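1. Sequence first, predicted coordinates after that:
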Amino acid sequence: MKLHNRREAAGHEILADDLQREGKRLAEQYKPSFEFEEVWSKFEQAGNLPWTKQRPFSGWLTWGAGIAVSLVVASGVLIGIGAVSPQVAEALRSIPFFDYLYAKGRDTDDLKRIEEKNLSTTANASAKDKGIEFNVVNVFYDGIQLVLNYEVSYPESTPKLTEKEAQVYYNLTFSGIQPQAISTHDFTITGEHTFVGTTRMSIGDKDMPAQLQLNMTVDCIGTTRGTWDVSIPLNKQKSDELTKIVYPKNLEFTYKNTKYTIDKLVFGPVTTQVVIGNVMPYYLFDLAMEDDKGNLYRNYGGSGATQDYYYFNLPPLTELNSHPKDVTLTLTEHGGPNTPSDEVQLFKCKIPLEWDKE
């Protein structure tokens, strides 16, 4: 046992010497903004504290600390010379887009779910004109909604940004498809020459492609005319992996001589969507969903109708009951009592659910 300890210590001395030489070599070659000796001395001091002030670290942890010092030096050098990928650089410089919206009093529950489940993808789409840089940082797409986060940077020589200059004028289109959609946006000034924006789009088409190309045409930023067009690939693979779709059979009802069918239920990580077909002529309905544990879900913003179907957007299933045995749908006349009752309800049905074993 004692022999093992002596070898471990000797091995650490050799490793420390190697790490110190390599760290100095990197520092001399790339000239980072900090002195290597400063970082190394901190490591040595940590390793030479009196035993009474130390916890009994294992040899593996001490070895890991040595590696950590090397990584600190290496990462500092790489960042200093710009030798990191755009994806890594963006991860290191995270922009709290949704926190800005929350500070403005916007409803960000669905956006927080996107963030918590890491459902956005890096966009890598940017354009520069008239000295102004427009950069789409990330995008979320699940076939039900689209969320774009972008940043705008003015030249340092320009005056301090005002609300008038912190605006983006754009048009969104999809290659090969023209879905029914509504959108909104918010802009927030983040510095003297920078601001960020978030665009949220609710999509009305019930069967959107898994992959799609989004074209964002920008012809004016603030009061400056120019061209900042970008094209962004969309992919809903991340959300699809967490989504269950149910197609009920023979679920229909009649209201004012018009037949309606429950076509589809989408249980996604951000939104639950219920699609009801044959709504022409259509009437205004409200829909509530209740799971087998009594949790109630009501339709919220983004719901709507086309000439062929309704689509109701509800919150996702609660984490406390993410795999219910069944859900009950209750359809009522729009504008009726908040709590569905027998007097106003048009249709009520229970739909059994089967989940894949995890």
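-> Received the coordinates, thanks.

2. can we go C-alpha only for contacts and neighbour counts from here?
-> OK.

3. Now residue 326: closest residue in space that isn't a chain neighbour?
-> Among residues not flanking residue 326 along the chain, residue 352 sits closest, at 4.1 Å (Cα to Cα, 6 or more residues apart in numbering).

4. Let me fix that, I meant to ask about residue 259.
-> Among residues not flanking residue 259 along the chain, residue 253 sits closest, at 5.8 Å (Cα to Cα, 6+ apart).

5. isn't there a strand covering the one you found?
-> Yes - secondary structure of residue 253, determined by DSSP: H, G, I helix; E, B strand; the rest coil: located in a strand.

6. what's near enough to touch it?
-> By Cα atoms under 8 Å, 6 or more residues apart in numbering, residue 253 lies in contact with 259-261, 347.

7. take a look at this one as well, against the first:
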Amino acid sequence: MSAKRDPVHAEPNVTEQDQIMREHAGSILRKWEEHQPVAPFEDVWDRYLSAAEASRRKQQIRNRWRAAAASFLVLILLGGAVLFSSPEVRAALSRFPFMKMLLADGGFEEQGLSKIEKEGLGVHLNTSVIDRNIRFTMDEVFYDGVQIVLNYDVEYLDKKKIIGEKDVAVHYDLKFDGAEPTASSTHKFTQLNDHAFIGSTLIDAYQYLDGYKLHMNITQIGQVKGDWSVTVPLSVSKTSPDTKIFFPNQTVETKGRTRTIERITFTPVSTQIAIRTSEYREHEISYRLRDDLQTDFATSGGLGGDYEIIGNFSPPSAINPHPKYVEVLFDDPSEKAENFIRREEQAPLNDAFPIELKGRNDGKVTVTRVDYKDEGTILTYEASDAENQRPTLILIDSNEKEHHSIGQPVRISKERFDFQMKFPKLESGSLKQINMTMYDYKPGYEPKPPTTIRVPLDWSKP
């Protein structure tokens, strides 16, 4: 996908993008002030928690029905396509668990994507185009001001045709009506049966596009050329109530360079940080994001502009959704590969816990249990410190096959660095060894401590 880069001002004044975001944040604040209750915030918050718990229970019931419907749909799809074109199945397909399929094999990082279906954050479209006896349907669009997700399905209407691997593909380009943001996209296609497949396209577009339209120009499906183009409206209406935008305007100076944290956006699915730098196209900048419990935010891409750097991260952890502050850690200069040596720790895995592995910088990683579940194998571990919280762990089975983790580890304790890491579904007793790979500093090398900006966060107001 080709796109032009947004112009960025050389002076350290407010950019056009920030102005749009400030106006958006201001409109939320005005709406909030108009409806500001007389009761103290603590009372309102308690009532909110009670209402949220009731809503959560209702959502659980709805999710059970959705899961049952999805299971029924899978039986239909795998059993044949006789009923595939019926209105009932057509409606069921529009509610297919796209994100679950997207994340199933670990090819995509979970980040916050699973929340799209769990919390009903997508907008259902069910817009179909038929050409060359193939039906393309845009089922759902998600947009939170940071990331766009398109979920769609394709049905070959000729039931005599049995599709193969080459038929499971959508060739497209993306254009925005009235905007030319710097953007990147990726996708995944999953075959459902002999006549149909689903797809998801994930787009990072570094411009605020609420109210814009996205054109998905489709010129080929599988091996068939045609036109299945669709237009998708972009709206943050589903995520705006749970989106928080901060404008810290905090600056730190190192080695004659200044970096200013201009904007941090938290959505239900993403975290985005905008940094202004005095160095023209400072591409080698290296930075991390942590919360007040020293939990790392997982990175998910970014953009280096002329004087602005934008980074996308996972949302805050579930156990600490509203951190009191976040820290931006700049590693300056960036660590070079020659400063590290690769090391591997190994230990037998025979359900005798705990299993202690030597970590980085005299730290350790202690595996406390492994649970074999239908949704996957869950490994629980405790890290001795923040630097060892994201180890690279590999499970080895009795056939010497390696099994890698799916998604990022999830912190489960505020008091300790306790995490859970998900692996593919495995049989109990099938594992024989666990490996941990890491990169230590070379002997004698003294790393420079990162330059840190601490950004306080006040979540009590929009």
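-> Cool, the structure landed. Keep in mind it's a predicted model, so treat the numbers as computed, not measured.

8. Okay, residue 297 of structure 1 and residue 312 of structure 1: tell me how far apart.
-> Residue 297 of structure 1 sits 11 Å away from residue 312 of structure 1, going by Cα to Cα, to the nearest Å.

9. Between the two, tell me which one has more neighbours.
-> The residue with more neighbours, out of residue 297 of structure 1 and residue 312, is residue 312; 25 against 19, by other Cα atoms under 10 Å.

10. That one in helix, strand or coil?
-> strand.

11. ok, now which ones touch it?
-> 273-275, 287, 299-300, 302-304.

12. what about the equivalent of the residue nearest to residue 326 of structure 1 over in structure 2, neighbour count?
-> Mapped onto structure 2 by TM-score structural alignment, residue 352 of structure 1 lines up with residue 456. Residue 456 of structure 2 has 14 neighbouring residues, counting by other Cα under 10 Å.

13. Check the gap between residue 456 of structure 2 and residue 109 of structure 2 for me.
-> Residue 456 of structure 2 is 28 Å from residue 109 of structure 2, where distance means Cα to Cα.

14. cool, residue 128 of structure 2 as well?
-> Applying Cα to Cα, the value for residue 128 of structure 2 to residue 109 of structure 2 is 29 Å.

15. and the residue of structure 2 most remote from its centre, which of the three is it?
-> Ranked by distance from the centre of structure 2 (Cα atoms, centre = their mean), the top residue is residue 160, with 38.9 Å. Following three-state DSSP, the label given to residue 160 of structure 2 is coil.

16. can you map out the strands along the stretch 151-300 of structure 1?
-> 168-174, 181-189, 194-203, 211-221, 224-225, 230-235, 244-246, 252-255, 258-267, 272-277, 285-291, 296-298 (DSSP state E, counting those that start in this stretch).

17. and the fifth one, how far from structure 2 on average?
-> Its matched residues in structure 2 lie on average 1.1 Å from strand 224-225 of structure 1 after superposition (mean Cα distance after the TM-score superposition for structure 1).

18. Packing partners of that strand?
-> Packed against strand 224-225 of structure 1 by the contact rule (3 or more Cα pairs under 8 Å, 6 or more residues apart in numbering; DSSP states H and E) you find no helix or strand.

19. so how far is that strand off the chain centroid?
-> Averaging C-alpha positions (Cα atoms, centre = their mean, to the nearest Å) puts strand 224-225 of structure 1 30 Å from its chain's average.

20. One more: the first one?
-> Centroid displacement of strand 168-174 of structure 1 relative to its chain, using Cα atoms, centre = their mean, is 20 Å.

21. what's the mean deviation for it versus structure 2?
-> Looks like 0.7 Å for strand 168-174 of structure 1 (mean Cα distance after the TM-score superposition for structure 1).

22. Contact partners for the counterpart of residue 290 of structure 1 in structure 2?
-> Alignment note (TM-score structural alignment): residue 290 of structure 1 maps to residue 290 of structure 2. By Cα under 8 Å, 6+ apart, residue 290 of structure 2 lies in contact with 296-297, 326-329.

23. sorry, back to before: looking at it, the residue nearest to residue 326 of structure 1 is touching residue 327, isn't it?
-> Yes - assessed by Cα atoms under 8 Å, residue 352 of structure 1 is found in contact with residue 327 at 6.6 Å.

24. Within its local environment, how many residues does the closest residue to residue 275 of structure 1 other than its chain neighbours see?
-> Counting by Cα to Cα, 6+ apart, residue 275 of structure 1 lies nearest to residue 311, which is 4.6 Å off, once chain neighbours are set aside. Residues near residue 311 of structure 1, counting by other Cα under 10 Å, number 25.

25. can you check residue 144 of structure 1 too?
-> For residue 144 of structure 1, using other Cα under 10 Å, the count is 24.

26. Over in structure 2, tell me which residue corresponds to it.
-> Per TM-score structural alignment, the equivalent position to residue 144 of structure 1 in structure 2 is residue 146.
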